[in-house]
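Asks: Kindly generate the corresponding structure for this input.
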Amino acid sequence: MKVLVTGSSGFYGSHLIDALLQEKNVEIIGVDNLHRLKDFPIEPFNVVQDKSGLKERFSNLNMDFRDLTAEKIDAYNIDCIIHLASLVSIPESMNKPMEYFELNEIGTFKLCQELLKTKCKPFLIYASSPEVYGNPIYTPMDINHPCRPRSVYAATKLAAEKHCMVLNEWYDYPVAIIRNFNTYGENQSNTYRGYPAVVPEFITRAIKNEEIRIHGNGMQTRDLMYVKDAVGAYVKVMNERKKSHGQIFNIGTGIQTGILELANKIIKISGSSSNIRHEKERAADLEQLEADCSKTEKLLDWKPKYSINQGLEITISWFKKLLE
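Replies: Here you go, the predicted model:
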């Protein structure tokens, strides 16, 4: 099987490639403009550390996914495309809305239109976000929860989902959508374009014994999933193409963790002396996130294996080595 991964040098991409290399008879073509490596210069783990010939099954095309054409995809005879490439910061999306619109939505639309022209017709797996749901009407949030995006980022992800599903609804093209709830782990940027995600930011500050800043009272919650659990779901979807065709899946733990609780966990696990400071809440921040993954569990037999404490211990240990 030949799998093309967009965003291959990113946080998700590096772990997904690592997971795909453990699969037998899978050849991986990464597509990434490597812009992220200027910000956070880490490469996929097995590609760097491999001593058993695995890396011979991985190659990276240094290009923007928006430049993929049907001819290029057919030239590699791709069986599956996992589309991870995306801008992912909620606050940045409010400051740079056109950049998010052009890459996340228009870029995905262009990719979809090229896929229609291919001869090999690769299975498309699109990485979406629970941000498409907006503030919850009920929790846990299943895939039928109304979508009421509150940020430009969320709106672009929902629109991109729709463009992907049009392929399926109109042309019966093989598509699956995965809504990843908040994911953390090794190789996640602690500087992302000036807008780092909460876990790597808290961990970095804790290791340096710096003040940890929380927007609002810290009672807002997130469903925090360790990245190796997350990429395992992508491999499941890829391997269960018939079951996944035309489906939308949630992946998460089904457990809410408060932001203040998260900060205290990180301080404790890292042995930090950091203090916590509360700042003004952000308008686009969601109050709660909790995934209902019952459909994913039933159809794909997927469940997360790592607890929040286990995942944080691994991640903190990795960041300590990085920051030495």
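
Asks: switch to C-alpha atoms for all contacts and neighbour counts from now on
Replies: Will do.

Asks: Next, count neighbours for residue 298.
Replies: Look at residue 298: counted by other C-alpha atoms under 10 Å, it has 10 neighbours.

Asks: Check residue 24 too.
Replies: As a measure of burial, residue 24 has 8 neighbours, counting by other C-alpha under 10 Å.

Asks: now do the one 5 residues further on
Replies: The criterion is other C-alpha under 10 Å. On that basis, residue 29 has 21 neighbouring residues.

Asks: just checking, it touches residue 1?
Replies: No. The pair formed by residue 29 and residue 1 falls short of the contact definition of C-alpha atoms under 8 Å, at 11.0 Å.

Asks: tell me the contacts of residue 57?
Replies: 21, 26, 27, 28 (C-alpha atoms under 8 Å, 6 or more residues apart in numbering).

Asks: mind running it again at 7 Å?
Replies: 27, 28 (C-alpha atoms under 7 Å, 6 or more residues apart in numbering).

Asks: What of the one 3 residues further on?
Replies: Contact analysis of residue 60 by C-alpha under 7 Å, 6+ apart lists 29, 30, 31.

Asks: ditto for residue 130
Replies: Applying C-alpha under 7 Å, 6+ apart, we find residue 130 in contact with 179, 180, 181.

Asks: One more pass at 10 Å, please.
Replies: 141-143, 147, 149, 154, 157-158, 178-182, 223, 250-252, 289-291 (C-alpha atoms under 10 Å, 6 or more residues apart in numbering).

Asks: same thing with residue 24?
Replies: residue 1.

Asks: switch the cut-off to 7 Å
Replies: Counting by C-alpha under 7 Å, 6+ apart, residue 24 has no contacts.

Asks: Let's see this one next, to set against the first:
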Amino acid sequence: MSLEQLAGKTILVTGAGGLIGSRITGQLRQLGARAISVCKLDAYPPEVYRERFGIDTFNPDFIVGDIAEPGLMNRVITECDYVIHAAALADVAACTRRPLDAIDSNIIGTQHVLDAVATSTRLQRMVFVSSASVYGNGSPRFVEDAAVSPVSVYGNSKVWGEYQTAAMLGKADHSYAIVRYFSVYGEPQVVKENSHSWVVAWFTMRAALGLPLQLNGGGHQIRDLVHVDDIATGTGTR
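Replies: Predicted coordinates:
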């Protein structure tokens, strides 16, 4: 699908409050699409959402809410032609510390989205946002067609989301796509407290403060870095 085909369409973007979701919705609106956003807005302080990601909670198309809330997805998806499901507890360290929260957001929340999608008569396609974490540590590096081998709570939850999306929507003959994001970077990315994610943001912050760059694990890790603009464009064309 070309991005131009989305003009005039209504697209639900779950998890639309962060770096990636806000960039996706911004691109969609530039194309002339109506982007309906749903996000809990609980990963950053309020000023980060407002000042860095440009989130306007007074916009009637921005819904501050939880995808796991009973009935919310059913109400919203009835208006939509497409769904980009990016909502998740997406911090690997936070999922490890709070596995029940990961289950609530990434599994129960995803099931609510899938239930609503599967019963929609209007929806044309859903995109499920997964992660390179499904590959585990890679051997010796990440290869796109490698078998999944997650080693984290977050990775486990994304594998489940992939299989559940295929199981539910494939059987119902609904159109869907699954995208696996690798390490995303780009302005206005900010460091998350108590998180090892966003390595580019960590490096640039330390460099700006005149601090040495810290490499964990001996610096032998291999990661594919993808700019957030490319992520947004690629997701929109799925």
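
Asks: Report the TM-score for the pair.
Replies: Taking TM-score structural alignment, normalised by the length of structure 2 as the basis, the two superposed chains have a TM-score of 0.85; 226 aligned residues with a C-alpha RMSD of 2.5 Å.

Asks: Of the contacts of residue 130 of structure 1, which belong to helices?
Replies: 154, 157, 158 (DSSP state H).

Asks: Now do the second one against residue 91 of structure 1, distance only.
Replies: I take that to be residue 157 of structure 1. Residue 157 of structure 1 is 15 Å from residue 91 of structure 1, where distance means C-alpha to C-alpha, to the nearest Å.

Asks: okay, these two: which has more neighbours?
Replies: Neighbour totals were compared for residue 157 of structure 1 and residue 91, and residue 157 leads with 29 against 17 (other C-alpha under 10 Å).

Asks: Just give me the match in structure 2 for the more buried one.
Replies: Under the alignment by TM-score structural alignment, residue 157 of structure 1 pairs with residue 158 in structure 2.

Asks: residues touching residue 299 of structure 1, list them.
Replies: Here residue 299 of structure 1 is in contact with residue 243 (criterion: C-alpha under 7 Å, 6+ apart).

Asks: Show me what it lines up with in structure 2.
Replies: Using TM-score structural alignment, residue 299 of structure 1 pairs with nothing in structure 2.

Asks: separation between residue 299 of structure 1 and residue 251 of structure 1?
Replies: 12 Å.

Asks: which stretches of structure 2 form strands?
Replies: For structure 2, the strands defined by DSSP state E occupy 10-14, 34-39, 62-64, 82-85, 125-131, 176-181, 183-185, 225-227.

Asks: With distance to residue 219 of structure 2 as new columns, can the ones you listed be given to me in CSV?
Replies: Putting the strands of structure 2 into CSV (distance: least, C-alpha to C-alpha, whole Å) gives the following:
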stretch, distance to residue 219 of structure 2
strand 10-14, 34
strand 34-39, 35
strand 62-64, 39
strand 82-85, 33
strand 125-131, 22
strand 176-181, 22
strand 183-185, 16
strand 225-227, 15
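
Asks: between these, which gets nearest to residue 194 of structure 2?
Replies: When the strands of structure 2 are compared by C-alpha to C-alpha, strand 183-185 sits nearest residue 194 of structure 2, at 17.8 Å.

Asks: just curious, which of the ones in helices among the contacts of residue 130 of structure 1 is nearest to residue 58 of structure 1?
Replies: So of those, ranked by how close each gets to residue 58 of structure 1 (C-alpha to C-alpha), first place is residue 157, at 27.8 Å.

Asks: wait, what's in contact with the closest one?
Replies: Per C-alpha under 7 Å, 6+ apart, neighbours of residue 157 of structure 1: 104, 105, 128, 129, 132.

Asks: Skipping its backbone neighbours, what lies nearest the counterpart of the first one in structure 2 in space?
Replies: Across the two structures, residue 104 of structure 1 finds its equivalent in residue 106 of structure 2, going by TM-score structural alignment. Taking C-alpha to C-alpha, 6 or more residues apart in numbering as the measure, residue 106 of structure 2 lies nearest to residue 88, with 5.1 Å between them; neighbours along the chain are not counted.

Asks: Please enumerate the helices of structure 2.
Replies: Using DSSP H, helices in structure 2 cover 19-30, 46-47, 72-77, 92-97, 99-102, 109-118, 153-171, 199-208, 228-236.

Asks: Need the counterpart of the residue nearest to residue 106 of structure 2 in structure 1.
Replies: Residue 88 of structure 2 maps onto residue 86 in structure 1, by TM-score structural alignment.

Asks: count of residues packed around that match?
Replies: Residue 86 of structure 1 has 21 nearby residues by other C-alpha under 10 Å.

Asks: and what of residue 198 of structure 2?
Replies: 17.

Asks: Correct me if wrong: it contacts residue 191.
Replies: Yes. In this structure residue 198 of structure 2 lies within contact range of residue 191 using C-alpha atoms under 7 Å: 6.5 Å.

Asks: neighbours of the closest residue to residue 276 of structure 1 other than its chain neighbours, just the number please.
Replies: Once flanking residues are discounted, residue 276 of structure 1 sits nearest to residue 212: 4.8 Å by C-alpha to C-alpha, 6+ apart. Applying other C-alpha under 10 Å, we find 20 other residues in the vicinity of residue 212 of structure 1.

Asks: you'd agree residue 212 of structure 1 is up against residue 202?
Replies: Yes. Assessed by C-alpha under 7 Å, residue 212 of structure 1 is found in contact with residue 202 at 6.1 Å.

Asks: got a list of what the most centrally placed residue in structure 2 touches?
Replies: For structure 2, residue 86 is the residue whose C-alpha lies nearest the centre (C-alpha atoms, centre = their mean; 3.1 Å). Residue 86 of structure 2 makes contact with 13, 14, 15, 128, 129, according to C-alpha under 7 Å, 6+ apart.
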